[in-house]
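Enquirer: Kindly return the folded structure for what I paste below:
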Amino acid sequence: MPTELERPYPSTFSIVAWDGDAREWGVAVQSKFLGVGSVVPWAQAGVGAIATQARANTRYGPLGLELLRSGKTAREVVEELISTDEGADSRQLGVVDSHGRAWAFTGSSCLHWAGHQVGEGFSCQGNILAGPEVVAEMARAFRESSGDLAERLLQSLLAGQAAGGDRRGKQSAAILVVREKGGYGQLNDRYIDLRVEDHPDPITELVRLVDTHRIYFFSLHAGKTYPFRGPIIGKLRDAFVRLGKVEETVCADRVYQEVLDWGRREGIPEPREGWINHDVVLSIFRALQDRQ
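Expert: Presented below is the predicted three-dimensional model:
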């Protein structure tokens, strides 16, 4: 068994956040570490979300959620967890509770640069980073971005990477978003639970996986808006070809125009430029099913 000092050190940047309107809680993370999604993110619908990292104490996940379920605030949870951990100086922790209150902790022995930024409904934290600008840009991107919680978490990760990210490089990424009955068959709360275990560009790959999730689990995304990008373009092009609306060789701009026209005919609210309303996608897919 490896000793504490022999264990790989998951240099990491992450965000924990909630969406009070949608009642969603989530964590997104990137690290120069294999399979970071098995270590850092923890969340439960109606309870909160936790990111445990640096020389991560994975007991913080289940214990923290238990404390949140008991009614403790994010700050109380952080303070209680670190107060009973002899290795707290090497831990980093971000928590958001059931009411969107956030709190974080960065131990004094976390490797430079390490720190966090707490805002309304979120906390960004990281260690072994290019500098404080990484978490600052993550926080800015989350505050200023549009879309659902998953999209805003992704935008935060992308901004952190663009600001320099992890000094050691890139390897894995993960996103976990929970909401009541949000999972497959409405049998659990795991609305989005996706991981990139080992990849040269893990955040970009994570974005692709989230976009793909919107296609294959399309009924879970009703009422959402998101960017018109990635695999949804090809999926909608194929749908319009089969519906006799376009030729197979049409460009993405033409596909996007068809999506907008479809939404207008159906009386579905039009999103910001370059985005699509998922209710339009649902309408298109249902029309295709009716043809079969």
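
Enquirer: CA only for contacts and neighbour counts going forward, please
Expert: Fine.

Enquirer: Can you tell me, leaving aside adjacent residues, what's nearest to S14?
Expert: V29 (4.2 Å; Cα to Cα, 6 or more residues apart in numbering).

Enquirer: how about this one, so we can line them up?
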Amino acid sequence: MTFSIIARCPRSGQLGMSVSSSSPAVASRCAFARARTGVVASQNVTDPRLGPAGLDLLAAGATAEEARDILVRTSEHAAFRQLVILDAQGRTSVWSGEKALGVNATVARENVAAAGNLLANPSVPERMVDAFLASDVTLDLGARLLMAMAAGQEAGGEAGAVRSAGLLVVDREAWPLVDLRVDWDEQPLERLSELWSVWQPQMHDYVVRCLNPLTAPSYGVPGDE
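Expert: The predicted structure is shown next:
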């Protein structure tokens, strides 16, 4: 009931993920990222514990493949899980257990990987990865991830209608640079793109406001001087 893509931008070092599903609040359960560490997508019959556990393994020095192997070996119900993992060096790994739902598929390349279950067809992850790799490398990682998600939707996406979506990007700080979610909507990916268009022009301003308010730009709202 989910399709997702994780990626690293070699230009900026940013790491991120986008995901969509027919179930509600997908990003809150499936998307995990840590600056300068990696990204873990935990999906299918979701076990959100695998996300932080995978990031801790990456932070301790495991590669994406090593983290996957440890999670699969130590998870009691790995057969039900789908994992997509990216480390800070751009290495990727994927896992689909034998009990992954419906039509499911994974694709792993350097700096990008995608996966899905209950898909309309098995080509969806490959179309997403191809779209990401073909996108303009000078664009923000968030924009490139959304382009890939649109390509996945155009390729058929999930077999049923999707209702939630999310975009998560980490940069240099401990908190996300981007953490946008549409938790229940008739067109969640379209709404997510609209949220991105609002957030993207000012996302770095909020980092500056945290690190040095004296140099921060104004908020541009009534009462702000």
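
Enquirer: before we move on, back to that, which helix or strand contains the residue nearest to S14 of structure 1?
Expert: Taking DSSP states H and E as the definition, V29 of structure 1 sits inside strand 24-31.

Enquirer: Repeat that for E190 of structure 2.
Expert: E190 of structure 2 belongs to helix 188-199, assigned by DSSP H and E.

Enquirer: any idea what I70 of structure 2 aligns with in structure 1?
Expert: In structure 1, I70 of structure 2 lines up with E80, judged by TM-score structural alignment.

Enquirer: Doesn't its match belong to a strand?
Expert: No: going by DSSP: H, G, I helix; E, B strand; the rest coil, the assignment for E80 of structure 1 is helix, not a strand.

Enquirer: can you tell me which residues contact the aligned partner of the residue nearest to S14 of structure 1 in structure 2?
Expert: Applying TM-score structural alignment, one finds that V29 of structure 1 aligns to V19 in structure 2. For V19 of structure 2, the contact set (Cα atoms under 8 Å, 6 or more residues apart in numbering) comprises T2, F3, S4, I5, V26, A27, C30, A31, M149, A165, G166, L167.

Enquirer: do that again at 10 Å, thanks
Expert: Applying Cα atoms under 10 Å, 6 or more residues apart in numbering to V19 of structure 2 gives the contacts 2-6, 26-27, 30-31, 41, 43, 114-116, 145-146, 149, 164-168, 181, 189.

Enquirer: To what extent does the strand holding V29 of structure 1 diverge from structure 2 after superposition?
Expert: Strand 24-31 of structure 1, aligned to structure 2 and superposed, deviates on average by 0.4 Å (mean Cα distance after the TM-score superposition for structure 1).

Enquirer: next one: that strand to chain centre, how far?
Expert: 4 Å (Cα atoms, centre = their mean, to the nearest Å).

Enquirer: okay, the helix or strand that comes right after it sits on what stretch of structure 2?
Expert: The first helix or strand that comes after strand 24-31 of structure 1 along the chain, using DSSP H and E, is strand 41-44. The alignment of strand 41-44 of structure 1 onto structure 2 (TM-score structural alignment) covers residues 31-34.

Enquirer: what is the orientation angle of the top helix by length along structure 2 with helix 188-199?
Expert: Identified as the longest helix of structure 2 according to DSSP state H is helix 141-154. Per axes from the mean of the first three to the mean of the last three Cα atoms, to 10 degrees, the angle that helix 141-154 of structure 2 makes with helix 188-199 is 160 degrees.

Enquirer: so the following helix or strand past helix 141-154 of structure 2 aligns onto which residues of structure 1?
Expert: Remark: after helix 141-154 of structure 2, the chain's next helix or strand is strand 164-170, criterion DSSP H and E. Mapping strand 164-170 of structure 2 onto structure 1 (TM-score structural alignment) gives residues 172-178.

Enquirer: superposed on structure 2, where does that stretch end up, distance-wise?
Expert: Compared with structure 2 after fitting, stretch 172-178 of structure 1 deviates on average by 0.2 Å (mean Cα distance after the TM-score superposition for structure 1).

Enquirer: now the helices for structure 1?
Expert: Counting by DSSP H, the helices of structure 1 are 60-69, 74-83, 133-144, 149-162, 202-216, 231-242, 252-266, 278-291.

Enquirer: export these to CSV and tack on mean neighbour count?
Expert: Below are the helices of structure 1 laid out as CSV (neighbours: other Cα atoms under 10 Å):
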stretch, mean neighbour count
helix 60-69, 20
helix 74-83, 18
helix 133-144, 22
helix 149-162, 24
helix 202-216, 19
helix 231-242, 18
helix 252-266, 16
helix 278-291, 16
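
Enquirer: could the ones you listed go into JSON lines alongside distance to R23 of structure 1?
Expert: Listed next are those as JSON lines, based on distance: least, Cα to Cα, whole Å:
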{"stretch": "helix 60-69", "distance to R23 of structure 1": "16"}
{"stretch": "helix 74-83", "distance to R23 of structure 1": "17"}
{"stretch": "helix 133-144", "distance to R23 of structure 1": "17"}
{"stretch": "helix 149-162", "distance to R23 of structure 1": "10"}
{"stretch": "helix 202-216", "distance to R23 of structure 1": "19"}
{"stretch": "helix 231-242", "distance to R23 of structure 1": "26"}
{"stretch": "helix 252-266", "distance to R23 of structure 1": "26"}
{"stretch": "helix 278-291", "distance to R23 of structure 1": "18"}
